[in-house]
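Visitor: I would like to see how this sequence folds:
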Amino acid sequence: MKIAICQINPTMGDFPGNKDKILSFYREAVEKGADLIVFPEMVITGYPPQDLLLERDFVQKNVEILEDISNQVTVPAVLGCIRKEKSALYNSGAVCANGAVVYTYDKILLPTYDIFDEDRYFTPGKTQGVFELELNGKRRKIGIQICEDLWDHDYECKVTNLQKREGAEVIINISASPYHDGQLQERTTLIEEKVRENGIPLLYCNLVGAQDELIFDGGSLAYDGDGTLIGQGKFFEEDILIVDLDASKSQEITHIPREEMMYNALCLGVRDYFRKTGHADAVIGLSGGIDSALVACIAADALGAEHVHGISLPSKFSSDHSVEDARTLSENLGIHYQKISIEDTVTVYETVLEPLFGGKERNAAEENIQARIRGNILMALSNKFGWLVLSTGNKTELALGYCTLYGDMSGGLCVISDVSKTDVYALSRWVNQSAGCDRIPESSLTKPPSAELAPDQVDPFDYEVVSPLVDAIIEKRESPADLVANGADITIVNDLYHRIRINEYKRRQAAPGLRVSSKAFGTGRRIPIVNHFNGKINN
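Guide: Okay, here's the model as predicted:
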């Protein structure tokens, strides 16, 4: 029995385009001799539709497209869709055969945590989803489940076990499971555990592509009943994985180095964000530092160097080496480069504001004027030429509020907002190592990080200490007491926790960012702006 796992990249709400893509992959799978063809969760609509599910026409169009596709199906196919019954919506898998929808399965376990909010929209299914299909001349009992149905550790209902009891000979999980660092290990461990427990093959078909902040990595998996891996889809690209349950050979799981996985995820996130929003060119403010250098590399690899515009915006505080590093980076990447001095503009601002400031000592107000002028220039270029501004703040800086609203935070997408400062350096070193040359100038990697908004300024943090602590607070939800108990300095911990708390208002106004960790700023982290819980511990 040959099963085709089609991990494809739909576009949210592009019903005609998604239909054409599904049918194209379907026909190719038929030509390759598949007996059953499987597509990911909610492949007709894209995932997650969020409040589009409250739009009656959106749901109805999904129904019409499913009917159009099923009319053209001969070899049985499974594809994710929305099912409506009276006032209830279901996250469903449709089984199509002989020109019609012959079965539907409604997802039982609805995730409502982090970036998932399915309980807001969907009604949980009640039946176990085991169906009989004639495949290659033989009647087979197939268990269909959808994404979270597999991740049942925190639920009383164990969908896979129930399907085994109902006589399923093979389990097919259609999924829209977004990438985050370490996710592949979590998936393989879970699937191997389920196969060992139930002793039947399990095929996992995952979505690929990016939707707003989420990046779906594909990497579909197939295991036989002995728990042996017999197939693995490509990462971060569309693929058809053909698995013969009667004749497939075992293979080793493909593990890609952590930095390469994260970098490729970010490239796909940028590429799809541009393609799906109708943009072609990016503009980036190049400071000569490591953050903007990494963002420029990602943009060049995602969009093509000819579609990336690097703008150096020096002030009187910018060092010669920073301007030179920005120029060298642009040459190394082959991107368009331009230098625009902001000195005269800063002088005009300061002249206008001087009588209003009343002789008060210079502070962050004057420093941030520079950042905001840069942001205004980048946005003007965006408006004039249709380029999308990529902001370059990293997760550690955004957490601590070390960024300027309407300045360096300006942009249409924040590429590395979920990448810690520690990982910015790790990814940048990987970029150079994988290229066999210094795409990113070595001096950008080795010089002390600085915003260069004042004389002899350097960032006020030891990132080797601070960055892991910030990750522990955000991603692992560790309290100050936990961190201090594990040896962290109490003064540093209290300061970090305070900064994270008081800067929520900034993050609410930030450009959307690409999620690559288990807990990113965005839809998966909901913290009130007005918040008097400080969490500090006393000395």
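Visitor: Please make it C-alpha for all contacts and neighbour counts, starting now.
Guide: Noted.
Visitor: starting at the chain centroid, how far to the helix or strand containing Q163?
Guide: Taking DSSP states H and E as the definition, one finds Q163 inside helix 159-165. Here the centre of helix 159-165 is set off from its chain's centre by 31 Å, with CA atoms, centre = their mean, to the nearest Å.
Visitor: Likewise for stretch 229-242?
Guide: Worked out by CA atoms, centre = their mean, stretch 229-242 lies 19 Å from the chain centre.
Visitor: before we move on, back to that, hmm, who's touching the helix holding Q163?
Guide: With contact meaning CA atoms under 8 Å, 6 or more residues apart in numbering, helix 159-165 is reached by 108, 128-130, 143, 145, 149-150, 152, 171, 194, 198, 200.
Visitor: I have a second one here; can you model it like the first so I can compare?
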Amino acid sequence: MADRFRVTLAQLNPTVGDLVGNAAKARAAWAEGRKAGADLVALPEMFLTGYNTQDLVMRPVFQQAAMAAAEQLAQDCADGPALAIGCPWVDGDKLFNAYLILKDGKISSQCLKHHLPNETVFDEVRIFDVGPLGGPYAVGDTRIGSPICEDGWHEDVAETLEETGAEFLLIPNGSPYYRNKMEVRQNHMVARAVETGLPVIYLNLVGGQDDQVFDGGTFVLNPGGALALQMPVFDEAITQLDLQRTPEGWRAVEGEKAHLPDEWEQDYRTMVESLRDYMGKTGFKKALLGLSGGVDSAIVAAIAVDAIGAENVRCVMLPSEYTSRESLDDAEAVAEALGVHYDYVPIAEGRSAISNTLAPLFAGRDEDLTEENIQSRLRGLLLMAMSNKFGEMLLTTGNKSEVAVGYATIYGDMNGGYNPIKDLYKTRVFETCRWRNGNHRPWMMGPAGEVIRPNVIDKPPSAELRDDQKDSDSLPDYPELDAILEILVDQDGSIADCVAKGFARETAKRVEHLIYISEYKRFQSAPGARLSPRAFWLDRRYPIVNRFRDSS
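Guide: Model (predicted):
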């Protein structure tokens, strides 16, 4: 009976639908494990197809292609360690989220996910069938239990595996980031280690997929919950984990324990990785954005440069007669600090042409929001023209506060393919700018030092669509607005909850009204990096037509 067992933990970044590319990554990890003398090479949940597949995995042709890829991978990896990999699996008329154990040229075992998440970004109850509570699988003379992701958050699957002979738990995950989620994961895994008395290996994906970023952070716990190994967050990594048989059972040999950054760095890294992978996996090499001199476009420019490099980012200033000299100077200063290409495209002539065209229709009517929105929509038109001409993906720059209350012009400044700050409230935008000015990391492609000068952060926010305009003319001040939004959006709270926190009822009611009437805008908005469990898209799904208003 062997006294040591080596697992190669492959924390890698798949691409949804890229069966060939994902299989190649799996083969490379397996080869590295074979070279290291591993007994088992392990990859995360649904790695072969990428994750979150959503309804793609319901297509029979995709299911068959995935299973064929798994069978071919088993043949390719016959001479060496066993390979564990996530993949959908069809049995009769049932579709499962499965974890396949490949060895000796075939699929030797299958673990089928039992607890299917049906909250936040997950719809697995609608997509997959429930797998039975099962026992462990054997690799050599070692018996391993693999609860799949959500299964690890419930005690019944782990306890069943322990009771049926599992000697340690290897839990493959496709767990996307939200702020401070690592603490939640570790608490659940400590519970499993304590309940079962077994070592627990928590193996997670990395990489961006649409709005989600899988942040890795694979870790290993010994019985009782002591941390034995911590892999880095966000980075692809392959690590060898040794387990040693003792009189008390298997124990993980202590390994490297990577530093876990604070929430500000993890949020910023998520926005960078989300944009980098969204562009890379959709084939875009370059990006552009309108740079207004304001804080939102400045931080998006910094994120873009850190994600894909200054040489691949175009910033465009599109001033009107309402654009201040201060904004022009601030935008130019940000562009210069970041080292990006900077274009200056005044909109006065185009705006005049549109106004003249509409003049006969609008005769006798006062100027109002219509004329303000024409400016924004003209900018959107010009930016989209540049995007088409140069093959550069347009980034939109609305923060979560604006997205929540509709303080944005549809078909104007909402134009774009991706929004890195869509889930970042305005008050956090300010602090994120300060964080970026004071911090630089190796994964950032942009320059170190102050890239967003203080005036950009400190001046009163303004859309500059009319004389002396300020955001506070139309909205509560952002600290108040964001606090109310956190209650109504992030906490699903009530008007009464807002009042209990000290906010005026009429202010809370007004914010609630703006949230509801802006749903149609969000329905048409660009995807963006998910930073919280209540991001706008899959986390929060509301009807566009909705007459409910809270009377509490």
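Visitor: quick one: TM-score?
Guide: Overlay of the two chains. TM-score (TM-score structural alignment, normalised by the length of the first structure): 0.96; 529 aligned residues with a CA RMSD of 1.4 Å.
Visitor: Onto which residues of the second structure does the helix holding Q163 of the first structure map?
Guide: Under TM-score structural alignment, the alignment places helix 159-165 of the first structure onto residues 157-163 of the second structure.
Visitor: Check which residues of that stretch are buried.
Guide: Neighbour-count burial for stretch 157-163 of the second structure, counted by 16 or more other CA atoms under 10 Å, picks out 157-162.
Visitor: with the first structure superposed, average distance for that stretch?
Guide: With mean CA distance after the TM-score superposition for the first structure, stretch 157-163 of the second structure departs from the first structure by a mean of 1.3 Å once superposed.
Visitor: In which helix or strand does the nearest residue to A504 of the second structure once chain neighbours are set aside reside?
Guide: Nearest non-adjacent residue to A504 of the second structure, counting by CA to CA, 6 or more residues apart in numbering: C498, 7.8 Å away. Per DSSP H and E: C498 of the second structure is located in helix 495-500.
Visitor: Could you tell me where whatever helix or strand comes next after that helix falls in the first structure?
Guide: Downstream of helix 495-500 of the second structure, the next assigned helix or strand under DSSP H and E is helix 505-517. On the basis of TM-score structural alignment, helix 505-517 of the second structure is assigned to residues 490-502 in the first structure.
Visitor: swap in stretch 375-383 of the second structure?
Guide: Counting by TM-score structural alignment, stretch 375-383 of the second structure lines up with residues 370-378 of the first structure.
Visitor: do the same with stretch 339-350 of the second structure
Guide: Under TM-score structural alignment, the counterpart of stretch 339-350 of the second structure in the first structure spans residues 334-345.
Visitor: Need the residues that contact the matching stretch.
Guide: Contact with stretch 334-345 of the first structure is made by 300, 305-316, 327, 330-331, 370, 373-374, as judged by CA under 8 Å, 6+ apart.
Visitor: before we move on, back to that, neighbours of the residue nearest to A504 of the second structure, just the number please.
Guide: 21 (other CA atoms under 10 Å).
Visitor: tell me which residues of stretch 177-184 of the first structure are tucked away?
Guide: Across stretch 177-184 of the first structure, burial judged by 16+ other CA under 10 Å covers 177-181, 183-184.
Visitor: do stretch 62-69 of the first structure as well
Guide: Those would be 62-63, 65-66, 69, for stretch 62-69 of the first structure by 16+ other CA under 10 Å.
Visitor: Next: stretch 186-193 of the second structure.
Guide: 186, 189-193.
Visitor: ditto for stretch 246-258 of the first structure
Guide: So, applying 16+ other CA under 10 Å, buried residues of stretch 246-258 of the first structure: S248.
Visitor: what's the first-to-last distance across stretch 489-500 of the second structure?
Guide: 16 Å (CA to CA, to the nearest Å).
Visitor: my bad, should have said stretch 158-168 of the second structure
Guide: For stretch 158-168 of the second structure, the first-to-last residue distance is 10 Å (CA to CA).
Visitor: about what we covered before: now, which of the contacts of helix 159-165 of the first structure lie within helices?
Guide: 194, 198 (DSSP state H).
Visitor: Please spell out the ChimeraX selection for the buried subset of the contacts of helix 159-165 of the first structure.
Guide: Here is the ChimeraX command that selects the buried residues among the contacts of helix 159-165 of the first structure (16+ other CA under 10 Å):
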select :108,128,129,130,143,145,149,150,171,194,198,200
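Visitor: Adding distance to V102 of the first structure, write the contacts of helix 159-165 of the first structure out as CSV.
Guide: Formatted as CSV, the contacts of helix 159-165 of the first structure follow (distance: CA to CA, whole Å):
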residue, distance to V102 of the first structure
I108, 19
Q128, 16
G129, 12
V130, 12
G143, 14
Q145, 16
D149, 21
L150, 23
D152, 27
I171, 18
K194, 27
N198, 27
I200, 24
